[in-house]
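Student: When you get a sec, could you give me coordinates for this:
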Amino acid sequence: MSTRSTVSSVVLASAVAAALASWAIPVTAQQMKMTEEEMKKMGAEMAAQGKEKCYGVALKGQNDCAAGPGTTCQATSTVDYQGNAWKFVDGGTCTTMQLPGDRKGSTEPLTRDVPS
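Tutor: Predicted coordinates for the structure are as follows:
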């Protein structure tokens, strides 16, 4: 393989990796700094779409907002199924979701699986 071909392959691989990374975490710095008013508006919009907040169902780093003390907002939960972190789910499905370890979602914050 020529040097030019090797460099082109590396550039292409980097571009693909960057594109995938931007797709996997679609959170901008501005979204991370949402005001309380903006969060309420987002909640109202999601409710209008038939969504509800469900605590304890998000995987690590995949919560929609408010992951308790030590976190700021979206994608800041530090453990899977963190009880004080929530994710929007289809309305009426939160408390019936089957999770590992006999866990269930809750419409209120939970004290389980909260990092110390």
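Student: hey, let's count contacts and neighbours off CA atoms from now on
Tutor: OK.
Student: Please tell me I have it right and residue 57 contacts residue 89.
Tutor: No. The criterion here is CA atoms under 8 Å, and residue 57 misses it with residue 89 at 9.2 Å.
Student: Could you check which of the two is surrounded by more residues?
Tutor: Taking other CA atoms under 10 Å, residue 57 and residue 89 do not tie; residue 57 has more neighbours (29 against 18).
Student: Quick check: chain neighbours aside, which residue is closest to that one?
Tutor: Spatially, and ignoring its direct neighbours in sequence, residue 57 is nearest to residue 81 (4.8 Å; CA to CA, 6 or more residues apart in numbering).
Student: ok, and that neighbour, which helix or strand is that part of?
Tutor: For residue 81, there is no enclosing helix or strand under DSSP states H and E.
Student: okay, now it: neighbour count?
Tutor: 26.
Student: quick one, what contacts it?
Tutor: For residue 81, the contact set (CA atoms under 8 Å, 6 or more residues apart in numbering) comprises 55, 56, 57, 58, 59, 60, 113.
Student: Now do the strands in the chain.
Tutor: Under the criterion DSSP state E, the chain carries strands at the ranges 51-55, 86-90.
Student: this one next, for a side-by-side:
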Amino acid sequence: MNKATNIALATAVTGLIALAGTAATTATAVAAEAKEKCYGVAKAGKNDCATKTSSCAGTSKVDGQKDAFIMVPKGLCDRLAGGSTESK
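Tutor: Got it, this is the predicted structure:
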């Protein structure tokens, strides 16, 4: 291969790597935005964060505790039995 071919090949590979990185970053950002807190559906000990009655994740006392939440895809919470986007 000559020098011009090597440069063209290196440029193409660099462009593909940059494009893949951009796509991965965009997918992560979209996934992060498409979540919501869903109260009242977490199993005991499986909540995602502190509640009014406990200090950290994984400390809910009962299944379906009204102030314990888990993160779910946006729009799913309203379809879950007992689910609410607002703490009770």
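Student: ok, back up a step: winner for burial among the strands of structure 1?
Tutor: Of all those, strand 51-55 has the most neighbours on average by mean count of other CA atoms under 10 Å, namely a mean of 24.
Student: My understanding was that residue 110 of structure 1 contacts residue 68; is that so?
Tutor: No. Using CA under 8 Å, residue 110 of structure 1 makes no contact with residue 68, being 10.3 Å away.
Student: quick one, helices of structure 2?
Tutor: Using DSSP state H, the helices of structure 2 run over 3-33.
Student: State the distance from the spatially most central residue of it to residue 15 of structure 2.
Tutor: Centre of structure 2 computed as the mean C-alpha position; nearest residue by CA atoms, centre = their mean is residue 32, 4.5 Å away. Distance, residue 32 of structure 2 to residue 15 of structure 2, using CA to CA, to the nearest Å: 26 Å.
Student: re earlier: any common contacting residues for residue 110 and residue 68 of structure 1?
Tutor: Overlap of the contact sets of residue 110 of structure 1 and residue 68 (by CA under 8 Å, 6+ apart) consists of residue 84.
Student: thinking again about what came up before, and the residue nearest to the centre of structure 2, what pairs with it in structure 1?
Tutor: Residue pairing (TM-score structural alignment): residue 32 of structure 2 is matched to residue 48 of structure 1.
Student: if I line the two up, what does residue 83 of structure 1 land on in structure 2?
Tutor: With TM-score structural alignment as the criterion, residue 83 of structure 1 matches residue 66.
Student: What sits closest to its match if chain neighbours are left out?
Tutor: Nearest residue to residue 66 of structure 2, sequence neighbours excluded (CA to CA, 6+ apart): residue 40, at 4.3 Å.
Student: list the contacts for that neighbour?
Tutor: Residue 40 of structure 2 touches 63, 64, 65, 66, 67, 68, 69, 82, 83, 84, 87, counting by CA under 8 Å, 6+ apart.
Student: ok, the last one touching residue 66?
Tutor: Translated: residue 87 of structure 2. Yes. Using CA under 8 Å, residue 87 of structure 2 is in contact with residue 66, at 6.4 Å.
Student: now stretch 54-68 of structure 1: how far from the chain's centre is it?
Tutor: Relative to its chain's centre, stretch 54-68 of structure 1 lies at 6 Å (CA atoms, centre = their mean, to the nearest Å).
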